[in-house]
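1. below: sequence and its predicted model.
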Amino acid sequence: MLTENDISRLEQIIGYKFNDKALIIEALTHSSYVNEHKINKKHDYERLEFLGDAILEMISSEYLFKTFPEKKEGEMSKIRAALVCEPALYHDSLQIDLKNFIQFGKGEEATGGRNKESIIADVMEAVIGALYLDGGFDESKKFIDKYVLSNAESYQMYNDNKSTLQELVQSLKLGAVRYETCGESGPEHDKMFKVRVFVADKNMGEGTGRTKKSAEQQAAYQAVLTLNKKK
């Protein structure tokens, strides 16, 4: 359960004090908590997530339009998708320790909800929505600029690196690409996977993630960086 101290600590981290505390509490409340406590008059974060998603798309679009004057619409769309995808927003959320402020029901907590990238990413958008309603456009933009767009240079990490790697390997005629799971750790509901990627049987990169797909994308990203240095 969220306490006043929890709210104050989060406000201190993000540098904004909410006038309406109910907004930030709603943004940090999962549906499992509402259902478990039968709080009929309280909402979970999903409505604020809907609002925050729209604001995030608008602000990130403006940023990309101004930052990359040479890029076409299709290229900017790909970059925006990489910037606001679940893994990227989850990574951004680590800067403010967001997952440790979310209210979960006991069932969702027990099955690893606190570490699900999809949930944490949704809550990031809900916080943006809460900031917009409480402090206006400027406050939501400050948050996005600081915690999302500040990582814009690393957007390639969340792009479709497996496709990029495949195209690069084919253009350089290096041989086949192969992924190999080389490690698993953690309980069933909160596993971490480690994957290596091989190009023509040469280890070109490693990645870790909460899914094999995520780990493969990270490994592919490392391989792309390595191959681009050799070009």
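-> That came through fine. Numbering: from 1, shown residues only.
2. drop to CA atoms for contacts and neighbour counts, all remaining ones
-> Will do.
3. mind checking how far K142 is from G135?
-> Applying C-alpha to C-alpha, to the nearest Å, the value for K142 to G135 is 11 Å.
4. which residue ranges form the strands in this structure?
-> Assigned by DSSP state E, the strands in the chain fall at 177-185, 192-199, 202-209.
5. adding another structure so you can compare the two:
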Amino acid sequence: MATGAEDYPGLREALGDPVLEPELLERSLTHRSFAYEHGGLPTNERLEFLGDSVLGVVVTEALYRTFPDLSEGRLAKLRAAVVNARALAGVGRSIGLGDHIKLGRGEESTGGRDKASIVSDTVEAVIGAVHISGGIEVSSVLVHRLFDHLITEAAALGAGLDWKTSLQELTAERGLGVPEYVITDAGPDHMKTFHAQVQIGAERYGNGVGRSKKEAEQAAAETAYREIHDGPVAGQADPAQSPPES
């Protein structure tokens, strides 16, 4: 059946080629700024509303089944760590979703393709479109494809379930001092990009980039956490540098 809607083959492949009607896929990518400039086209907002609920149900069930001994409060924190706007934006960026979003000229000119709010909302809209096209079985497969790695990562985080808190716990445990964040920015006011590094004592760790200071700090904390966690423990010799036994 001819539809006139674009098929987005590259995006479909990144999504795992789910059952997804072309018209619904195109609508899921249509931001309100584009719709307004083109005579009031249907936007992705209703699909976003649906996708938010589908995502919540699938992730909640996955957490419930994967962690049978965790309390309700801990499960709620895990879910929040997986489905927050920053995490969703990261998922969207990993599949190149920003390249396909239909934006108005204003949003286009101010970097809307990489805005966490727009990318995260579009992820939810795409999930909603897949759900309408293929039902809960198909949308569940998509959610697991995109979010299972976040569930695994969230379970490994500290009590605060964010990278800054986890890094602070790790540096306290190893006696390294309190992390401080060094922020720089570039670009015009309406399109600023922030870069963050973590200062711990005399050392700097991590590199984080984001559209906000908070996003850049979280990204820097993640890379710093991995550098410190995977490196030699302070006060212990690096086996590679240890002298041979006599």
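-> Received, thanks. If you're wondering where the values come from, they're calculated on a predicted model, not measured in any experiment.
6. fetch the TM-score of the aligned pair.
-> For this chain pair, the superposition-based TM-score is 0.84 by TM-score structural alignment, normalised by the length of structure 1; 225 aligned residues with a C-alpha RMSD of 2.6 Å.
7. hmm, back to that, as a markdown table, the strands of structure 1 with mean neighbour count and distance to R114 of structure 1 would be great.
-> Formatted as a markdown table, the strands of structure 1 follow (neighbours: other C-alpha atoms under 10 Å; distance: least, C-alpha to C-alpha, whole Å):
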| stretch | mean neighbour count | distance to R114 of structure 1 |
| --- | --- | --- |
| strand 177-185 | 15 | 17 |
| strand 192-199 | 22 | 14 |
| strand 202-209 | 19 | 15 |
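8. now for those strands, which one comes closest to K106 of structure 1?
-> Between K106 of structure 1 and the strands of structure 1, the tightest spacing by C-alpha to C-alpha is seen for strand 192-199, at 22.2 Å.
9. how big is the offset of that closest one relative to structure 2?
-> Mean deviation of strand 192-199 of structure 1 relative to structure 2 after superposition (mean C-alpha distance after the TM-score superposition for structure 1): 1.8 Å.
10. which strands and helices lie in contact with that strand?
-> strand 177-185, strand 202-209, helix 212-230 (3 or more C-alpha pairs under 8 Å, 6 or more residues apart in numbering; DSSP states H and E).
11. that older thread, what touches both of K142 and G135 of structure 1?
-> Contact criterion C-alpha atoms under 8 Å, 6 or more residues apart in numbering; no residue bridges K142 of structure 1 and G135 by contacting each.
12. regarding structure 2, what is its longest helix?
-> Longest helix of structure 2, by residue count under DSSP state H: helix 116-156.
13. could you dump the helices and strands packed on strand 192-199 of structure 1 to TSV with distance to M76 of structure 1?
-> Converted to TSV, these look like this (distance: least, C-alpha to C-alpha, whole Å):
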stretch	distance to M76 of structure 1
strand 177-185	28
strand 202-209	26
helix 212-230	19
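14. tell me how far the residue located most distally from the centre of structure 1 lies from Y221 of structure 1.
-> Ranked by distance from the centre of structure 1 (C-alpha atoms, centre = their mean), the top residue is K173, with 33.8 Å. The spacing between K173 of structure 1 and Y221 of structure 1, counted by C-alpha to C-alpha, is 18 Å.
15. ok so, going back, among the helices and strands packed on strand 192-199 of structure 1, which is nearest A81 of structure 1?
-> Shortest distance between A81 of structure 1 and those, using C-alpha to C-alpha, is found for helix 212-230: 15.0 Å.
16. contacting residues around the closest one?
-> Contacts for helix 212-230 of structure 1 (C-alpha under 8 Å, 6+ apart): 156-158, 160-162, 164-165, 168, 179, 181, 193-197, 204-209.
17. recalculate using a threshold of 10 Å.
-> Residues outside helix 212-230 of structure 1 that contact it (C-alpha atoms under 10 Å, 6 or more residues apart in numbering) are 87, 156-166, 168-169, 172, 177-181, 184, 191-199, 203-209.
18. from the chain's centre, how far out does it sit?
-> 18 Å (C-alpha atoms, centre = their mean, to the nearest Å).
19. pull out the buried residues from that helix.
-> Residues K212, S214, A215, E216, Q217, Q218, A219, A220, Y221, Q222, A223, V224 are the ones in helix 212-230 of structure 1 that count as buried (16 or more other C-alpha atoms under 10 Å).
20. repeat for stretch 167-180 of structure 2
-> L167, Q168, E169, L170, T171, L176, P179, E180.
21. surely the fifth one and E180 touch.
-> Spelled out, it's T171 of structure 2. No - assessed by C-alpha atoms under 10 Å, T171 of structure 2 is found out of contact with E180, at 11.3 Å.
22. residue contacts, F147 of structure 2?
-> Contacts of F147 of structure 2 (C-alpha under 10 Å, 6+ apart): L55, V58, V59, V82, V83, A87, L88, V91, E153.
23. adding neighbour count, write those out as a markdown table.
-> Output for the contacts of F147 of structure 2, formatted as a markdown table (neighbours: other C-alpha atoms under 10 Å):
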| residue | neighbour count |
| --- | --- |
| L55 | 22 |
| V58 | 19 |
| V59 | 23 |
| V82 | 26 |
| V83 | 20 |
| A87 | 17 |
| L88 | 23 |
| V91 | 18 |
| E153 | 14 |
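24. re the thing from before, and the longest helix of structure 2 with helix 213-230, angle?
-> Put simply, helix 116-156 of structure 2 runs at 30 degrees to helix 213-230, going by axes from the mean of the first three to the mean of the last three C-alpha atoms, to 10 degrees.
25. can you pull the contacts of the most centrally placed residue in structure 1?
-> Residue closest to the mean C-alpha point of structure 1, counted by C-alpha atoms, centre = their mean, is L89 at 2.0 Å. Contacts for L89 of structure 1 were tallied using C-alpha under 10 Å, 6+ apart; they are 82-83, 117-118, 120-125, 147-148, 158.
26. if we use 6 Å, what do you get?
-> A121 (C-alpha atoms under 6 Å, 6 or more residues apart in numbering).
27. please verify my assumption that G134 of structure 2 contacts P18.
-> No - contact criterion C-alpha atoms under 6 Å: G134 of structure 2 and P18 do not qualify, at 7.8 Å.
28. burial measure for D6 of structure 1, as a count.
-> D6 of structure 1 has 13 neighbours, counted by other C-alpha atoms under 10 Å.
29. which one is it nearest to, not counting chain neighbours?
-> Leaving aside its sequence neighbours, D6 of structure 1 sits nearest to F101 (C-alpha to C-alpha, 6 or more residues apart in numbering; 6.9 Å).
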